[in-house]
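[1] structure here, sequence nowhere to be found:
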């Protein structure tokens, strides 16, 4: 899925080599590995460490700016900084989509449409300025800037379309792997037939995002669903999955660094160039892509119409269990209860003083900490945890966190926080 073009260019008196690796099998292997570890590692930081979705996005945006700055200063392709940038941008693009969905309540079909239009706009501006979209012509700073902006948008788009597919079909992550895998294989076959190399490359690039994410979810998800519609898998956990794939990425990068087999100049010196493009075959392959898109749409429509269990609908989480004040936390570690009580007290204080933003931020941190502690607290006392979880949900609802309603009145927020603090004492 490549096209031969210029690999050197002078810009401001500086000789630059192509900044993107040759698209060999190693490119696609490590791209999928980066996508998987990006998904798993982001979930681990967000949920297990209790950092929170928005804070995680800020952290990775800053990291992305740093690693991208290093990458842009290089004069040639170097495996380690290049693939580190891909890992970080995969996390960052995923988080942006998750914020739209989980924090702002934007439907996935809208996110998919918006990112699709944005990708077309980026390609259009890139083409109008540079007259090429080939990754073998990434030899100037403007072209490399367009390239990384495109990569960022493809990760956000891949996240949105992948999650939307799961929402439509109710497929498990293991089954969901088959759709992007089949589409990538079909794209590769059409490319061998004579499809446009740039179109084929970027289609496959977008599709590797849902493929890698589904692999990560399949490996990390529990073997038994905690709630109807929740994903199931091999129960390796997000941390173990991240470690495994980070190790595989490091091994692959070390191999590529030693062999230089994915450097454009090395590859072109040892491989026969592709034959000239055949316009007739390109048109026929384009028709094949259209048929493939229609078939995919038909499959998704059919799967959506079949009976399946999706995520549990939003319901009133009022608990049917009634416990005396302090009873629910008797079996929980005092340090964890104190941390929860501190955040709830801070939110209540801010609500009473009229600091709506501070109260919301503390309530969101309370949610993140509660979610992060679920794995350790629930086994200690399932009844107590369920009781507190219901009251916690009532608090979050008053702030419009994880619920579609707008924030409620400060008086309602204070009342629910007061009830929660009574249960936590």
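    It's in. Computed from a predicted structure; not experimentally measured.

[2] going forward, measure contacts and count neighbours with C-alpha atoms only.
    Noted.

[3] can you tell me how far the most centrally placed residue in the chain is from residue 163?
    For the chain, the residue nearest the mean C-alpha position is residue 94 (2.6 Å; Cα atoms, centre = their mean). The gap separating residue 94 from residue 163 is 11 Å, by Cα to Cα, to the nearest Å.

[4] quick one, strands of the stretch 51-200 of the chain?
    Counting by DSSP state E, counting those that start in this stretch, the stretch 51-200 of the chain has no strands at all.

[5] who's in contact with stretch 395-406?
    With contacts defined as Cα atoms under 8 Å, 6 or more residues apart in numbering, stretch 395-406 is touched by 102-103, 105, 314, 360, 363-364, 367, 407-409, 412-413, 416-417, 420.

[6] and if we set it to 10 Å?
    Here stretch 395-406 makes contact (Cα atoms under 10 Å, 6 or more residues apart in numbering) with 102-105, 314-317, 344, 356, 359-361, 363-364, 366-367, 389-391, 393-394, 407-420.

[7] included below, for side-by-side comparison, is a second structure:
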């Protein structure tokens, strides 16, 4: 997908464009970057245990450093450009998570806030520069507008994706289909004559929930109908793919803008057709809204899963020593240590630390499911329910220390 460029100075300065050509490689690596943004942010924040605020601060500093490097260049350099996109992806995810998980802002509200912010960015950008085409990124002000828009699209895409999951209850695999389908419809619209700049930015926003949902599906355990690779391995796989793609692009220069190209097969803008296709995009948006409303009224998959495992496990009690008798001692010790650490942080009033530490339990439990569950199905189901209860208590928007203590103590008692 390429764009209509209104900038008159682009003709003479196009070889200095600071962004890549919009080829299939652009979209492939963009989706890879958004996937890393989701999985890597979770891994650094929760698995390593740095906490949401510390992780956000680290990536804000990293973002500033990378953007300064990018701004000092006089042309598009794949390594620097895509490094900036990866860091922006992680930072945008973290900023949305802070609003949702730390400040308790509803996803509907954060989606509205980021949508309004993006509208303002685009409005000021167009009023000042007369174009929103990324092929016109040949001055520092335009590049600043561009990177600000990219950051907000990541945050907006995160909020939209999470909100969709919240109201529909779709699993990681199914949730990939909606943004993927919408992107296909946008490509069709662009091919039929829709405004190229609008089409580009709509698709750009949707790659965020597509990549995030893809990352969740790959990382999630088989219980949640995922591939079970975990956040660390998922991040490694997709980062490796990004590096390989960047090396290829650096060697071939296949995404370097050398000359202006037609914006669509005919190469000629057609205002009348653009207006018709604007109505088409409106119809697609309405259809997507109707689908989400319908999905929100259906029984959620997650609820069924909780009912199947969580409720049964809470009403079932294991015999003393059942877990230790059937599960490897090293695994049981690891689970107990993490649970006790979390309980200690709860008693100390360190809510952020407790949230970060219990993520280690969730990750370890999901990673060991394939080996533990066959050893004792009943014990696994009971512990799975206990862990779910503890996770909900510790991650509550308004956590109650008594509830946290109760659920964590119950889990410790079962881990005998």
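    Okay, I see it. What you see is a predicted model, and the numbers here were worked out from it, not measured in a lab.

[8] TM-score for the pair, please.
    Once superposed, the chains reach a TM-score of 0.80 (TM-score structural alignment, normalised by the length of structure 2), with 398 aligned residues with a Cα RMSD of 3.8 Å.

[9] filter the contacts of stretch 395-406 of structure 1 to the buried ones?
    Buried subset of the contacts of stretch 395-406 of structure 1 (neighbour count, 16 or more other Cα atoms under 10 Å): 102-103, 344, 356, 359-361, 363-364, 366-367, 389-391, 393-394, 407, 410, 413-414, 416-418, 420.

[10] still on that earlier bit, mutual contacts of residue 94 and residue 163 of structure 1, please.
    Counting by Cα under 10 Å, 6+ apart, the contacts common to residue 94 of structure 1 and residue 163 are 157, 213.

[11] which parts of the stretch 251-400 of structure 2 are helices?
    Assigned by DSSP state H, counting those that start in this stretch, the helices in the stretch 251-400 of structure 2 fall at 271-296, 301-305, 312-314, 322-326, 329-347, 351-372, 377-394.

[12] tabulate those helices (a markdown table), appending distance to residue 138 of structure 2.
    What follows is those, written out as a markdown table (distance: least, Cα to Cα, whole Å):
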| stretch | distance to residue 138 of structure 2 |
| --- | --- |
| helix 271-296 | 26 |
| helix 301-305 | 48 |
| helix 312-314 | 60 |
| helix 322-326 | 63 |
| helix 329-347 | 51 |
| helix 351-372 | 42 |
| helix 377-394 | 48 |
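
[13] nearest to residue 87 of structure 2 among those would be which one?
    helix 351-372 (21.0 Å; Cα to Cα).

[14] buried sites along the closest one?
    Neighbour-count burial for helix 351-372 of structure 2, counted by 16+ other Cα under 10 Å, picks out 351-367, 369, 372.

[15] for stretch 320-340 of structure 2, same thing?
    Residues 323, 324, 327, 335, 336, 338, 339, 340 are the ones in stretch 320-340 of structure 2 that count as buried (16+ other Cα under 10 Å).

[16] same check on stretch 61-71 of structure 1?
    Neighbour-count burial for stretch 61-71 of structure 1, counted by 16+ other Cα under 10 Å, picks out 61, 63, 64, 67, 68, 71.

[17] nearest to residue 81 of structure 1, of these?
    Checking the buried residues of stretch 61-71 of structure 1 against residue 81 of structure 1 by Cα to Cα gives residue 71 as the nearest, at 6.0 Å.

[18] which position in structure 2 pairs with that closest one?
    Matched to structure 2 by TM-score structural alignment, residue 71 of structure 1 sits across from residue 70.

[19] hang on, residue 209 of structure 1 packs against residue 28?
    No - contact criterion Cα atoms under 10 Å: residue 209 of structure 1 and residue 28 do not qualify, at 11.1 Å.

[20] between these two, which one's more packed in?
    Using other Cα atoms under 10 Å, the more surrounded residue of residue 209 of structure 1 and residue 28 is residue 209, with 30 against 14.

[21] next, the contact list for that one, please.
    With Cα under 10 Å, 6+ apart, residue 209 of structure 1 has these contacts: 31-36, 38-39, 90, 94, 154-162, 180.

[22] again with residue 136 of structure 1
    Residue 136 of structure 1 touches 2-8, 17-23, 264, counting by Cα under 10 Å, 6+ apart.

[23] which of those fall in helices?
    residue 264 (DSSP state H).

[24] for the contacts of residue 136 of structure 1, which single residue is the most surrounded?
    Neighbour counts for the contacts of residue 136 of structure 1, by other Cα under 10 Å, peak at residue 19, which reaches 29 neighbours.
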